[in-house]
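Asker: coordinates for the following, if possible.
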Amino acid sequence: MSDRIPLDDLTSDQLDALYDQLEQAELNAEQQDRHFRTVCGERESYRQAWKHEQKHRAGAEAALDRARALATRWAILRTHGSAATELRAALDQAQ
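Answerer: Predicted coordinates:
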C-alpha cells in the first residue's frame, strides 16, 4: 500500500508542507550545483598548475641533459681538466 494521499483528500496544511519540501529540495539542488561548479573549477586550476609544472620540469630536465652532455664533451676534449668532472658530479647531486 502506498503512503500517498489522494489529491482529493489533501489538506491545505499538507499541500503547504509539500511546497516547503519542494522549496527545500530546490535549494539543496542549487547548493549542490554551486558546490559541483566550485569543485570543477578547482580541479581545472589544479590540472593547469600540474601541466605548468610538468612543462617546467621537462625544461629543467632538458637543461640538465644539455649541461651533462657539455660536461661529457669537455671531459672527452680534456679542455677544462677536472672542471667537467666536478660539473657532472654537481649536476648529478641535483637529482
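
Asker: going forward, measure contacts between C-alpha atoms and count neighbours the same way
Answerer: OK.

Asker: and the helices in this protein?
Answerer: All helices of the chain, identified by DSSP state H, fall at 12-77, 83-93.

Asker: name the residues of the shortest one that come out as buried.
Answerer: Same thing as helix 83-93. Ala84, Thr85, Leu87, Arg88 (16 or more other C-alpha atoms under 10 Å).

Asker: here is a second sequence; please produce its structure as well for comparison:
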Amino acid sequence: MTTQPERIPLDDLTSDQLDALYARIAELEQQVEEQVNAKVSVAGKWGNALADQAAAEAAVARLTAGRDALLKSVADLITSIGYARHTLATEICGQPMAREDMSLEQIVADAVAEYRADQSTIARLAAEQPAT
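Answerer: Just a heads-up that it's a prediction; the model follows:
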C-alpha cells in the first residue's frame, strides 16, 4: 500500500507552493483535454467508418439489383435469340425446327447452301428446256 505524501496545512502554504499546485492543476486539465480530444477523434473516425460501411452496403445492394436486372435481360435476350433461330429454321430453311445444337451460323449456312442448290437446279432445268 502506498502512503500519501505528508500534507501541508493550508496556513503553512507558501505562494510558490500554491503556484506549483495551480500549475499542476493546469497541467492535469490540459492532459484531460488532450485525452478527451483524442477519444472524440477516434469516435469520429468510428462514426465515419460506420457511415462508410452503410454507404458501401447501399452500393452493394444497388450493384446486386443491377446485376439481377442484367441477368434477366440476358435471359430474355437468349430466349429471343432462340425464337429467332426457330423462326429462321422453320420459315427460311424449311426445317420443322432447328436442332438444339445448331448455332445461328449453322442455320444461315444451311439456308445459303439450300438457296445455292435451288439456283443450280433452276439453271440446270433451264438449260434442259428446248428452245421454242
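
Asker: which one of the buried residues of helix 83-93 of structure 1 is nearest Asp20 of structure 1?
Answerer: Checking these against Asp20 of structure 1 by C-alpha to C-alpha gives Arg88 as the nearest, at 72.9 Å.

Asker: pretty sure the closest one contacts Leu70?
Answerer: No: if you go by C-alpha atoms under 8 Å, Arg88 of structure 1 and Leu70 don't touch, sitting 9.3 Å apart.

Asker: identify the residue nearest the geometric centre of structure 1.
Answerer: What sits nearest the mean C-alpha location of structure 1, by C-alpha atoms, centre = their mean, is Tyr46, with 2.8 Å.

Asker: now which residue in structure 2 aligns to that one?
Answerer: In structure 2, the residue paired with Tyr46 of structure 1 according to TM-score structural alignment is Ala59.

Asker: so which bit of structure 1 is stretch 76-90 of structure 2 matched to?
Answerer: Aligned using TM-score structural alignment, stretch 76-90 of structure 2 spans residues 63-77 in structure 1.

Asker: superposed on structure 2, what's the mean shift for the matching stretch?
Answerer: Stretch 63-77 of structure 1 differs from its equivalent in structure 2 by a mean of 0.3 Å after superposition (mean C-alpha distance after the TM-score superposition for structure 1).
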